[in-house]
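Student: this is the structure alone, sequence omitted:
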């Protein structure tokens, strides 16, 4: 195999996780190839939309701990660029304290924050309206505000990682290079793409919602469902109003999942507008090939109705609509899945995988974890809750 096609590690998937993994591998002097089926920094994977929420509240103490552990890695990434990667406006969780959703539960989050010594403020319904610009909320609603919450500039995050990797003598980036075949021969993997066949002793699989398109090449699949979530921007009618990042916990009403989340106004994404999205889908997809960039009109209507009834200082007509697709495991809490390939795959311990779940806030840390797993076979970070491949990977049918 010619030198330009032989690597130590091949990373399949060039989104935020793939670029972060390559960054951490290159810091450890590892010759790395990143293969992206589209172009880099695209809008076709889990990273559609250029903002993500950074938040510490979670109902599980191990998740709170993991977010705290990600902060030094965000600081390190920030040191590489003058462009702010986060706008720290705080995180607000509020709503019905008895509701349990895919995000968790407010009371459990308070307990987890206390256990991890994270400061937060409890708020009642009248404070939600007087301090945070919401209106017409049930008097029983409660919430918590955590000041370190932020809006992540995901595009700038990816650009920072991309430029580092592009300038590294150890990293090769190839786009429009979908993987069509993976074979294990002579103690290494041969990875076939339209740009040629490349070899490496180890693989990292981070194909986002396109996980099964890659996994099936190794004869396994992940138990996943796909959400194509509706999102829109709402014009500010009161320029002075700024919202934190927020999430509202409410029980569904009929086919309205009734759970929404929002972002502040940010300079990098339609200034003068704020983004609000539904945190439910009425009809999950069976495959990412079914995705559309046009949101479900009913989900969009429910979101706009929430904005009209419960938010102040905004024109409730949705603008700049889009969708964001995410692969979610069938694990009850829609957990991340971080593991090696299943044991029936040849050289399975040489294949590190991240698949499913919302992980924007973990981008720089997950790259480190995947690099650790690839080079050392283990990581000092506790991923025991996510190493569930034995349960959710099955042989390809």
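Tutor: Thanks, I have the structure now. Just so you know, these numbers come straight off a predicted model, no measurement behind them. Numbers count the residues shown, from 1 in each chain.
Student: contacts and neighbour counts: CA atoms only from here.
Tutor: Will do.
Student: what segments of this protein are helices?
Tutor: For the chain, the helices defined by DSSP state H occupy 16-27, 61-78, 106-115, 125-132, 154-167, 211-215, 297-310, 363-376, 389-392.
Student: show me what the second one is packed up against.
Tutor: This means helix 61-78. helix 106-115, helix 154-167, helix 363-376 (3 or more CA pairs under 8 Å, 6 or more residues apart in numbering; DSSP states H and E).
Student: same thing with the fifth one?
Tutor: Under the contact criterion of 3+ CA pairs under 8 Å, 6+ apart, the helices and strands touching helix 154-167 comprise helix 16-27, strand 51-54, helix 61-78, strand 171-174.
Student: quick one: it to helix 16-27, angle?
Tutor: 30 degrees (axes from the mean of the first three to the mean of the last three CA atoms, to 10 degrees).
Student: now the second one
Tutor: Orientation note: helix 61-78 sits at an angle of 60 degrees relative to helix 16-27 (the same axes, to 10 degrees).
Student: just how off-centre is helix 61-78 within its chain?
Tutor: 14 Å (CA atoms, centre = their mean, to the nearest Å).
Student: got the contact list for it?
Tutor: 55-58, 84-85, 112-113, 115-116, 157, 160-161, 361-362, 364-365 (CA atoms under 8 Å, 6 or more residues apart in numbering).
Student: about what we covered before: mind putting the helices and strands packed on helix 61-78 in JSON lines, distance to residue 24 and mean neighbour count included?
Tutor: Supplementary listing: the helices and strands packed on helix 61-78 in JSON lines, determined by distance: least, CA to CA, whole Å; neighbours: other CA atoms under 10 Å:
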{"stretch": "helix 106-115", "distance to residue 24": "29", "mean neighbour count": "19"}
{"stretch": "helix 154-167", "distance to residue 24": "10", "mean neighbour count": "20"}
{"stretch": "helix 363-376", "distance to residue 24": "6", "mean neighbour count": "23"}
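Student: out of these, flag the one nearest residue 188.
Tutor: helix 363-376 (13.8 Å; CA to CA).
Student: got the angle for the closest one vs helix 61-78?
Tutor: 100 degrees.
Student: that older thread, okay, the helices and strands packed on helix 61-78 in CSV with distance to residue 77 next?
Tutor: Output for the helices and strands packed on helix 61-78, formatted as CSV (distance: least, CA to CA, whole Å):
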stretch, distance to residue 77
helix 106-115, 25
helix 154-167, 8
helix 363-376, 7
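Student: how about the ones you listed, which one is nearest residue 132?
Tutor: That would be, of the helices and strands packed on helix 61-78 and by CA to CA, helix 106-115, which comes in at 17.1 Å.
Student: try this one next to it:
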């Protein structure tokens, strides 16, 4: 007889989406187990999967497209204060968020990601004030910064930096307080039974549940727990950390910076205002053009990428960008860290069933700032068995037919 502990739902993955889903399930009196490994102490000898939330800062703002993305982030943000109060974990820092975009004259074929008008319309729809800054306003408002000609800015003054490590800790703390069970293990097998499922951890422990939520992020296909792969691509990304002795000397907002010269994008990524990392030092974090250059398909490939520590060529690009932005600023040593991201063909998260017992949730590059709302939607979908939100479920459904046609 199987005497494994039994739950209504097992959430596989204890990152931002898994933690948020578990919290919202527990808040609705669902018996829930959330299982996932803790952050490894080092990466140079790493084996297995890796998470993208092992970091100190993600922007939470409305300067994004499409509108669905900004709506998810805005809904999450409205609950941040309550989550911080419930958990006792502060994971937000107020910040000005500045997006620098090539003007229509510089890049007439720019995609919607560089469409300032569309981003402004999104912000207006959500009731969030955003200032449009032409070249003269950029020079006036940010005299310490240097931007290329034919670039404009969008400024949100009430944005946040979200600490993804602390966000996960807050979600898990609230989930456990509401009755969820947290186990630090890695699920290696899902067995479908006549009634429910049994999941097995690398430790050999087993648990039973009526339903399973797969919240394994960029490793969703690599871990091999699904009956068929989800259409998505996993990338090994690089974060560059540049040390600063005194954060007060680095006078800049958090930025999304898209630099175009003669119609060619020369840099596109995040330049974060200084953040303090677990080693006690302050760093400016830059994630640039190589974000989607390194596709990975298996856990072995993920582990091998993590052990490299990231693409070292990104250091020179980062220092060049910072040198242009803040001429005369003194920078300390720079180093890389490995990161993981995933991209869906829809450009949006997935919240959908794989079978009658298994729901998959994938963030699609916007995990931290929108995680709480994605987790809420997932929990409601799992509990009720139907889609109840004003955003059509079709926005989050997995395009299985497209994947099969491409195979």
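Tutor: Cool, got the structure. Note that the structure is a prediction, hence the values are computed from the model and not measured.
Student: sorry, back to before: between the helices and strands packed on helix 61-78 of the first structure, which one is nearest to residue 354 of the first structure?
Tutor: Short answer: helix 363-376, nearest of these by CA to CA, at 7.7 Å.
Student: on contacts alone, who are the packing partners of that closest one?
Tutor: Partner elements for helix 363-376 of the first structure (3+ CA pairs under 8 Å, 6+ apart): helix 16-27, helix 61-78, strand 196-205, strand 351-355.
Student: give me whichever of the ones you listed is most buried.
Tutor: Compared across these, helix 16-27 shows the largest average neighbour count, a mean of 27 (mean count of other CA atoms under 10 Å).
Student: against the second structure, what's the mean shift for that one, could you check?
Tutor: Once the two models are superposed, helix 16-27 of the first structure sits on average 1.0 Å from its counterpart in the second structure (mean CA distance after the TM-score superposition for the first structure).
Student: residues making contact with that helix?
Tutor: Contacts for helix 16-27 of the first structure (CA under 8 Å, 6+ apart): 11-12, 31-34, 47, 157-158, 161-162, 164-165, 168, 170-171, 206, 363-364, 366-368, 370-371.
Student: figure out which of the helices and strands packed on helix 61-78 of the first structure is closest to residue 271 of the first structure.
Tutor: For residue 271 of the first structure, the closest of those is helix 154-167, at 15.4 Å, according to CA to CA.
Student: mean per-residue distance, that closest one versus the second structure.
Tutor: In this overlay with the second structure, the average offset of helix 154-167 of the first structure from its partner residues is 2.3 Å by mean CA distance after the TM-score superposition for the first structure.
Student: now distance to residue 262 of the first structure too, for the helices and strands packed on helix 363-376 of the first structure, in JSON lines please.
Tutor: As requested, those are exported to JSON lines (distance: least, CA to CA, whole Å):
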{"stretch": "helix 16-27", "distance to residue 262 of the first structure": "21"}
{"stretch": "helix 61-78", "distance to residue 262 of the first structure": "20"}
{"stretch": "strand 196-205", "distance to residue 262 of the first structure": "30"}
{"stretch": "strand 351-355", "distance to residue 262 of the first structure": "24"}
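Student: what's the closest of the ones you listed to residue 264 of the first structure?
Tutor: Of all those, helix 61-78 comes closest under CA to CA, at 19.8 Å.
Student: can you report how many residues lie near residue 197 of the second structure?
Tutor: By other CA atoms under 10 Å, 20 other residues sit near residue 197 of the second structure.
Student: residue in the first structure matching it?
Tutor: Using TM-score structural alignment, the equivalent of residue 197 of the second structure in the first structure is residue 189.
Student: would you agree that match is in contact with residue 197?
Tutor: No. Applying CA atoms under 8 Å as the test, residue 189 of the first structure and residue 197 come out as separate, 9.9 Å apart.
Student: related to what we said a few turns ago, give me the distance between the match of residue 197 of the second structure and residue 1 of the first structure.
Tutor: 12 Å (CA to CA, to the nearest Å).
Student: identify the contacts common to the two.
Tutor: In contact with both residue 189 of the first structure and residue 1: residue 199, using CA under 8 Å, 6+ apart.
Student: chain center to stretch 137-154 of the second structure: distance?
Tutor: On CA atoms, centre = their mean, the centre of stretch 137-154 of the second structure falls 28 Å from the chain's centre.
Student: buried sites along that stretch?
Tutor: 138, 145, 147, 150, 151, 152, 153, 154 (16 or more other CA atoms under 10 Å).
Student: which residues touch the first one?
Tutor: The contact partners of residue 138 of the second structure, by CA under 8 Å, 6+ apart, come to 152, 153.
Student: next one: the second one
Tutor: Residue 145 of the second structure makes contact with 139, 252, 325, 326, 327 under the criterion CA under 8 Å, 6+ apart.
Student: can you tell me the closest non-neighbouring residue to the aligned partner of residue 288 of the second structure in the first structure?
Tutor: Aligned by TM-score structural alignment, residue 288 of the second structure pairs with residue 278 of the first structure. Once flanking residues are discounted, residue 278 of the first structure sits nearest to residue 260: 4.5 Å by CA to CA, 6 or more residues apart in numbering.
Student: so what corresponds to residue 147 of the second structure in the first structure?
Tutor: Match for residue 147 of the second structure (TM-score structural alignment): residue 137.
Student: gap between the counterpart of residue 314 of the first structure in the second structure and residue 244 of the second structure?
Tutor: Taking TM-score structural alignment, residue 314 of the first structure has residue 329 as its aligned residue in the second structure. Separation of residue 329 of the second structure from residue 244 of the second structure (CA to CA): 10 Å.
Student: list the residues that contact both of these two?
Tutor: residue 250.
Student: what about the two, which has more around it?
Tutor: Taking other CA under 10 Å, residue 329 of the second structure and residue 244 do not tie; residue 244 has more neighbours (22 against 14).
Student: look at residue 261 of the second structure and say how many residues are nearby.
Tutor: 15.
Student: now it: how far from residue 149 of the second structure?
Tutor: Counting by CA to CA, the gap from residue 261 of the second structure to residue 149 of the second structure is 9 Å.
Student: show me where the stretch 151-300 of the second structure has its strands.
Tutor: All strands of the stretch 151-300 of the second structure, identified by DSSP state E, counting those that start in this stretch, fall at 151-162, 181-183, 187-192, 197-201, 206-214, 233-244, 254-261, 264-271, 275-276, 282-287, 295-296.
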